[in-house]
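**Student:** Quick one, structure for this:
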Amino acid sequence: MTGFPIDDATPVTWPGPPPEEADVVVIGGGVIGVCTALYLAESGQRVVLLEKGRIAGEQSSRNWGWIRQQGRDPDELPIMVEANRLWRDLAQRTNVDIGLTQGGVTYLAKTDAEMARYADWIHHAAAHDVDSRLLRAGEVADLIPGMSRGYAGALYTASDMRAEPWVAVPALTGVAARAGATIVENCAVRTLDIQAGRVAGVVTEQGRIASPEVVLAGGAWSALLLRRHGIALPQLSVRATVAATDPLPMVYPGGAADDGIAFRPRKDGGYSLAAGGFHELFVGPDAFRALPKYLAQLRADPFGTRFLPAAPRGYPDAWSTPRRWDADGPSPFETMRILNPAPNRRKVAQLTSRFHALFPDIGPVRIKTAWSGMIDTMPDVVPVVDRVDALPGLTIGTGMSGHGFGIGPGMGKVLAALVMGDDPGHDLTRFRLSRFSDGSKMRLGPSV
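**Tutor:** Below you'll find the model as predicted:
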């Protein structure tokens, strides 16, 4: 099994070289870019996917591995329902076991107020025939036995799934390659090639690729590339820490979370642990610039974010990271091939003690490894999935706000349809780029 997470030590699987021309260039080898390339290739497009580091090297191998419909923003939910179905199909087409398991997802509620919030969301599930339901305290104890404390209740979706992201995304890349996509790792896109006011290709560190269509699925790096071309995107990235335990007895086959800890079993017998509702923001120039757009989010969750004074050198929003560079010289994307933040060790120790306290009979909880990822987020916690009117030929799929792994196949199919001028099958109004510039009020959806 591929090590978790994927980093600079992971061997290059797809060395290239890149072609000189393509119908579509996809920038970014995370789950969104990979799935977009897959569905474009299956539609007969000559598509090349370019990744500056390794496939799934950043957040796509560092997430929790949940494939959840539960708690989604109502505008995301129909795409996620489709993604749930697509995951089942894609898992059958890979040549490895990606650990796809229907174990359910449970949000544990400590208070009646939390239960009321879950009850407010449940009608969205019913509108899309999702099997989410509210559990009473006794039902929670029966579903997850052995917990040291009781809960007021829970929100539970039995049809939700999990998979091993560091295995799944590379496996989907193999499916895309077999469908005809050209995959090139270690090949940064320095700039878009703009001619006569529209996209004509990209300039990479290995030369120019002519292409009338480009999809930007660059995760935490998307806003930096867009700013180079005069397009403002109020995207920030927050650090989230995950710990992986050694093998332990099975307590629950799905993903579960309360306001202090999230956990789910892995294929190797251990558990992945994370802090529900906690993340860290490195304050940089983009953070100051975007602050007005984020006020609604900060007011809604004032204590969920810890602010750190400055990003390490080379990060997308570090004070020293260039905002302008020439196409014929190294770009910030070559300076840092893989964004690999150090985990919050204090948080790892806290997660270990919380998990053991919740399951005191599970035995010693030993940490096998820990890592962090940078989650690219938007002010209203939903992504940008749109054609760029100001730059014809450019399509953006970014800012998945921690929802990207599970929804990846669904969003990839949507982005492929947008590029080809087909009906994406979903209302994408909520995800338009112009919502940040047309005077629209930031609307936080009832995602939970």
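
**Student:** When you work out contacts or count neighbours from here on, use the C-alpha atoms and nothing else.
**Tutor:** Noted.

**Student:** residues touching E20, list them.
**Tutor:** By Cα atoms under 8 Å, 6 or more residues apart in numbering, the contact list for E20 reads R208, I209, A210.

**Student:** top of the residues you listed by neighbour count?
**Tutor:** I209 (23 neighbours; other Cα atoms under 10 Å).

**Student:** and it, helix, strand or coil?
**Tutor:** Each residue gets one of three states, and I209 gets strand by DSSP: H, G, I helix; E, B strand; the rest coil.

**Student:** show me the contacts for it.
**Tutor:** Contact analysis of I209 by Cα under 8 Å, 6+ apart lists P18, P19, E20, E21, A22, G201, V202, V203.

**Student:** A22 now?
**Tutor:** For A22, the contacting residues are R46, V47, V48, I209, A210, S211, by Cα under 8 Å, 6+ apart.

**Student:** Would you map the helices across the stretch 251-400 of the chain?
**Tutor:** According to DSSP state H, counting those that start in this stretch, the stretch 251-400 of the chain carries its helices in the segments 285-300, 332-335, 345-358.

**Student:** can you put these in TSV and add distance to G425 and mean neighbour count?
**Tutor:** Below are these laid out as TSV (distance: least, Cα to Cα, whole Å; neighbours: other Cα atoms under 10 Å):
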stretch	distance to G425	mean neighbour count
helix 285-300	29	14
helix 332-335	34	19
helix 345-358	41	16
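
**Student:** between those helices, which one is nearest to L273?
**Tutor:** Between L273 and those, the tightest spacing by Cα to Cα is seen for helix 345-358, at 6.6 Å.

**Student:** what's in contact with the closest one?
**Tutor:** Contact with helix 345-358 is made by 147-149, 241-243, 260-261, 273-275, 362-367, 370, as judged by Cα under 8 Å, 6+ apart.

**Student:** rerun at 6 Å
**Tutor:** Here helix 345-358 makes contact (Cα atoms under 6 Å, 6 or more residues apart in numbering) with M147, S148.

**Student:** again with stretch 185-205
**Tutor:** 14-15, 51-54, 208-212, 327, 331, 391-393.

**Student:** and if we set it to 7 Å?
**Tutor:** The contact list for stretch 185-205, computed with Cα atoms under 7 Å, 6 or more residues apart in numbering, reads 12, 14-15, 50-55, 206, 208-213, 327, 331, 333-334, 391-394.

**Student:** hmm, back to that, now, the contacts of I209 that are in strands?
**Tutor:** Among the contacts of I209, the ones falling in strands (DSSP state E) are G201, V202, V203.

**Student:** Take those and write them to a markdown table, including neighbour count and distance to V169.
**Tutor:** Below are the ones in strands among the contacts of I209 laid out as a markdown table (neighbours: other Cα atoms under 10 Å; distance: Cα to Cα, whole Å):
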| residue | neighbour count | distance to V169 |
| --- | --- | --- |
| G201 | 26 | 26 |
| V202 | 25 | 24 |
| V203 | 19 | 26 |
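
**Student:** next up, for comparison:
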Amino acid sequence: MGPKVDTVSEDTTVPTEVDVVVIGGGIIGVSTALSLSDKGLRVALCEKGHIAGEQSSRNWGWVRVTHRDLRELELSIESAKLWRKLDETLGIETGLSQCGVLYMTDDDNVLESHRTWLENARSVAGDTFDTRIVDSKQVAALLPGAVKTFKGGLYTPSDGRAEPQKAAPAIANALRKRGVKILTPCAARGIETSGGRVSAVVTEHGTIRCQSVVLAGGAWSRLFCGNLDIDLPQLLVHGSVLRTTPVEGGPTCNASNKRFAFRKRADGGYTVAYGFRSYSDLTPDSFRLFFKYIEALKSQLGSLRIGVGARFFEELRRPRRWALDQPTAFEQVRTLDPDPMVRFVDGGLREFISVFPRLATARIAHRWAGYMDVTPDAIPVISGVDSLPGLFIGTGFSGHGFGIGPAAGKLMADLVTNDTPLVNPHAFRLSRFNDGTKIVIDAGF
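**Tutor:** You can find the predicted model right below:
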């Protein structure tokens, strides 16, 4: 079972009409609703399960600029600025802490890749971020209690963490106070059109007329798009995490290498994962999209495990087309809640304890897993849809969405209102997968 998430009370009374309907109550959806509301628009958000019920509450909680894909770098920098203002602006508690992010290594080749990334990042964003290379002594100072010596690393002091189980629900509750309709549980079944553009969203509780729709459906976005004849390439990767009981001492920064990753939690324990190891089920979409994902598969050899399980047959039986006046898959499965890969997360904890033996008293309090929505180039879609005016898609964040959520939401709101965009959105356009653009994978961290 997934982690316990702060509550947002249920409301299934749909409004007759709004300016924009946001589909999906994760960090991208609530951030988009926030920015649209800031612009003075009438907004309704529809969530089929509960706010932050899927990957938005199941991630590591990192808020980072460090080692981002360069196409995401400026968005990450802007997002860090927004995170720092969220609590004060909305009167909420997201658990944000600027504790720093460290990528440490004892491999000369990896350290050189960190230097290369930093040089390239500065050519993109100049001195607008504070990432630096640190040596062995500086790493040791950042990792008190470590018995292993690392050669160096990449470190950003202003990076940090927030609490995934708190952040999106806190934003949603603040939005409700300012008049935004937060509808949950309320599955969006599909979109109606008029004159060739969006005119309404059909939900399980009624129809909402609108001018624009933002689909921020995470793992469900490809299925939803298919009923609209929109080809959104997206597959799911299964990631597992655990949290420990509270333990005194130890590092306070977020840190990772290829064998384990961790962050200190507000409750005194640690969130721990097995570095960058993940798992993906083969599904019918794996074969449909095989040629779009060849480069991604090559880049992930050694870190991605692939298998066949129940998901293959579940998705094979799932209708890919449906009528809007009948219950849909979105109502049948309110929350994706996969079992954690115990050998992965427990292996990460063993590595963690081997480096920090004084923390060996920590016990496993909870394990969980989630599905990351991954695009062929591992960067998101934040884009309008050329074939259906009024529809915008924010999905495919490929495990990076929590940290860049606030800026992704602001960029999406800018696109909806045709305002000057927060950053250049060209890299995030949906059309890149079909216009001959070469798929480029950042094989780093």
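
**Student:** Report the next helix or strand after the one helix or strand R122 of the second structure maps to in sequence order.
**Tutor:** Here R122 of the second structure sits within helix 108-125, counting by DSSP states H and E. Using DSSP H and E, the helix or strand that directly follows helix 108-125 of the second structure along the chain is strand 132-135.

**Student:** Give me the mean distance between that following strand and the first structure.
**Tutor:** Compared with the first structure after the fit, strand 132-135 of the second structure shows a mean deviation of 1.0 Å (mean Cα distance after the TM-score superposition for the first structure).

**Student:** Would you tell me what the next helix or strand after that strand is?
**Tutor:** Using DSSP H and E, the next helix or strand after strand 132-135 of the second structure towards the C-terminus is helix 136-142.

**Student:** Onto which residues of the first structure does that next one map?
**Tutor:** The aligned range for helix 136-142 of the second structure in the first structure is 137-143, by TM-score structural alignment.

**Student:** Likewise for stretch 420-440 of the second structure?
**Tutor:** Matched against the first structure by TM-score structural alignment, stretch 420-440 of the second structure falls on residues 423-443.

**Student:** Point to the residue nearest the middle of the first structure.
**Tutor:** Residue closest to the mean C-alpha point of the first structure, counted by Cα atoms, centre = their mean, is G404 at 3.0 Å.

**Student:** Pull up the gap between it and I396 of the first structure, please.
**Tutor:** Using Cα to Cα, to the nearest Å, G404 of the first structure is found at 14 Å from I396 of the first structure.

**Student:** Can you give me the neighbour number for the aligned partner of D73 of the first structure in the second structure?
**Tutor:** Here D73 of the first structure is matched to D69 in the second structure, going by TM-score structural alignment. Neighbour count for D69 of the second structure, taken as other Cα under 10 Å: 20.

**Student:** Then G439 of the first structure?
**Tutor:** As a burial measure, G439 of the first structure scores 8 neighbours (other Cα under 10 Å).

**Student:** For the match of D73 of the first structure, give its distance to A378 of the second structure.
**Tutor:** 9 Å.

**Student:** swap in K81 of the second structure?
**Tutor:** Between K81 of the second structure and A378 of the second structure the computed distance is 23 Å (Cα to Cα).

**Student:** neighbour count winner among those two?
**Tutor:** A378 (22 against 12).

**Student:** unless I'm mixing things up, that one is touching H400, no?
**Tutor:** No: look at A378 of the second structure against H400 with Cα atoms under 7 Å: they stay out of range, at 8.9 Å.

**Student:** hey, what's in contact with both of the two?
**Tutor:** By Cα under 7 Å, 6+ apart, no residue touches both A378 of the second structure and H400.

**Student:** Please name the residues that touch the match of D73 of the first structure.
**Tutor:** Applying Cα under 7 Å, 6+ apart, one finds that D69 of the second structure lies in contact with D442.

**Student:** which residues touch the match of helix 136-142 of the second structure?
**Tutor:** Applying Cα under 7 Å, 6+ apart, the external contacts of stretch 137-143 of the first structure come out as G150, Y151, A152, G153, A154.

**Student:** Who are the contact partners of the fourth one?
**Tutor:** Contacts for G153 of the first structure (Cα under 7 Å, 6+ apart) come out as L108, A109, M115, L135, R136, A137, V140.

**Student:** Between all of those, which two are separated the most?
**Tutor:** Every pair of the contacts of G153 of the first structure checked by Cα to Cα; the farthest is M115 and V140, at 12.6 Å.

**Student:** Now for those two: what residues contact both?
**Tutor:** Counting by Cα under 7 Å, 6+ apart, the common neighbours of M115 of the first structure and V140 are G153, A154.

**Student:** hang on, the earlier thing: looking at the contacts of I209 of the first structure, spot the one nearest P253 of the first structure.
**Tutor:** Checking the contacts of I209 of the first structure against P253 of the first structure with Cα to Cα, the nearest one is P18 at 42.0 Å.

**Student:** What lines up with the closest one in the second structure?
**Tutor:** Matched across to the second structure, P18 of the first structure falls on V14, judged by TM-score structural alignment.

**Student:** still on that earlier bit, how about the contacts of G153 of the first structure in JSON lines, adding neighbour count and distance to I98 of the first structure?
**Tutor:** Shown next, in JSON lines, are the contacts of G153 of the first structure (neighbours: other Cα under 10 Å; distance: Cα to Cα, whole Å):
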{"residue": "L108", "neighbour count": "25", "distance to I98 of the first structure": "27"}
{"residue": "A109", "neighbour count": "25", "distance to I98 of the first structure": "30"}
{"residue": "M115", "neighbour count": "21", "distance to I98 of the first structure": "33"}
{"residue": "L135", "neighbour count": "21", "distance to I98 of the first structure": "30"}
{"residue": "R136", "neighbour count": "15", "distance to I98 of the first structure": "33"}
{"residue": "A137", "neighbour count": "16", "distance to I98 of the first structure": "33"}
{"residue": "V140", "neighbour count": "23", "distance to I98 of the first structure": "28"}
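
**Student:** wait, which of these is closest to R443 of the first structure?
**Tutor:** M115 (22.2 Å).

**Student:** Against L70 of the second structure, how distant is the equivalent of the closest one over in the second structure?
**Tutor:** Residue pairing (TM-score structural alignment): M115 of the first structure is matched to L111 of the second structure. In this view, L111 of the second structure and L70 of the second structure are 18 Å apart by Cα to Cα.

**Student:** Repeat that for G49 of the second structure.
**Tutor:** Distance from G49 of the second structure to L70 of the second structure, counting by Cα to Cα: 34 Å.
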